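> Give me a model of this one.
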Amino acid sequence: MPASDDDITVSRNDEENRYEIHVGDVLAGFTEFALDDRGRYSYPHTEVDPAFQGRGLAGRLVADAMTDAASRGETVRPQCPVVVKYLQRTEVEGLDIDWPSRFAPVPDPS
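Have a look, this model is predicted:
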């Protein structure tokens, strides 16, 4: 049974260098980040517990993480396929993205 939105929370855990998504009191997943020597936040890995897959939690997690990063004025360097896919499909207002060349979106020819 899908959890209601009231049961889902996303928070930044600076001690673990990740954003976490909880369903109720249970850690359901996370997306890791690391600050590089140029002041960019790399996102190398996102994981959702198999017991919670298929509920859209990875998308919610990444969406909230990117919105928070934008509000903090951080530069994001996506590397995780989940983060890359999200950012290629979704514009996050105010988010500064430093695309690795292998993931850079192709400009729209129109």
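> going forward, measure contacts between C-alpha atoms and count neighbours the same way
Fine.
> Only the buried residues of stretch 63-75, if you could.
Of the residues in stretch 63-75, those buried by neighbour count under the rule 16 or more other C-alpha atoms under 10 Å are 63, 64, 65, 66, 68, 69, 70, 74, 75.
> Kindly report the same for stretch 47-59.
Across stretch 47-59, burial judged by 16+ other C-alpha under 10 Å covers 47, 48, 52, 57, 58.
> all helices of this protein, in order?
Along the chain, the segments classed as helices by DSSP state H run 57-71, 81-89.
> Could you also give me the structure for this next sequence, so I can compare it with the first?
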Amino acid sequence: MATEVRDNPEQHRFEAHTEDGLAGFAEYQLVRGDRIVFTHTEVDPAFGGRGIGTTLVAGALDAAVERGLAIVPICPFVARYVHEHPDAYVEHLDERIRKAFG
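Below you'll find the predicted structure:
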């Protein structure tokens, strides 16, 4: 099942879409125009166990990096993903958060 990750700025979230519809979302807030705070991630239980959450978070983080935004992973799922992929994302964390990741 192919998953497409799209930004939905009107809803302040990245969305994971499959051929069956909206499967999940990662909510965010833009702060001062240069930081993105990921606050909550949710995948519809009907889509659970398919790696959609992982694809969603990776796509959202990659988009933040491409835009040059400092990442603040408040959402535990996003924070865990960053912790598991430090080479890709730690350097893009907000400076205060980066210190916590060591």
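> Can you give me the TM-score here?
Comparison of the two superposed chains (TM-score structural alignment, normalised by the length of the second structure) gives a TM-score of 0.86, and 99 aligned residues with a C-alpha RMSD of 2.1 Å.
> Distance to residue 29 of the first structure added to the helices of the first structure, as TSV?
Converted to TSV, the helices of the first structure look like this (distance: least, C-alpha to C-alpha, whole Å):
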stretch	distance to residue 29 of the first structure
helix 57-71	7
helix 81-89	13
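> Ok, which of these comes nearest residue 35 of the first structure?
In this view, these are compared for proximity to residue 35 of the first structure by C-alpha to C-alpha, and helix 57-71 is the closest at 12.1 Å.
> which part of the second structure lines up with the closest one?
The counterpart of helix 57-71 of the first structure in the second structure, counting by TM-score structural alignment, spans residues 52-66.
> The matching stretch vs the first structure - mean distance after superposition?
Superposed on the first structure, stretch 52-66 of the second structure shows a mean distance of 0.6 Å to its aligned residues (mean C-alpha distance after the TM-score superposition for the first structure).
> what's in contact with that stretch?
Under the contact criterion C-alpha atoms under 8 Å, 6 or more residues apart in numbering, stretch 52-66 of the second structure has outside partners 3, 5, 7, 14-16, 23-26, 36, 41-43, 70-71, 78, 81, 89, 92.
> Report the distance from it to the chain centre.
In terms of C-alpha atoms, centre = their mean, to the nearest Å, the centre of stretch 52-66 of the second structure is found 5 Å from the chain centre.
> Buried residues, the longest strand anywhere in the second structure. List them.
Counting residues, the longest strand found in the second structure (DSSP state E) is strand 21-31. Residues of strand 21-31 of the second structure classed as buried under the neighbour-count rule (16+ other C-alpha under 10 Å) are 22, 23, 24, 25, 26, 27, 28, 29, 30.
> So the last one sits against residue 11, correct?
No. Contact status for residue 30 of the second structure versus residue 11: not in contact, 11.8 Å apart, counting by C-alpha atoms under 8 Å.
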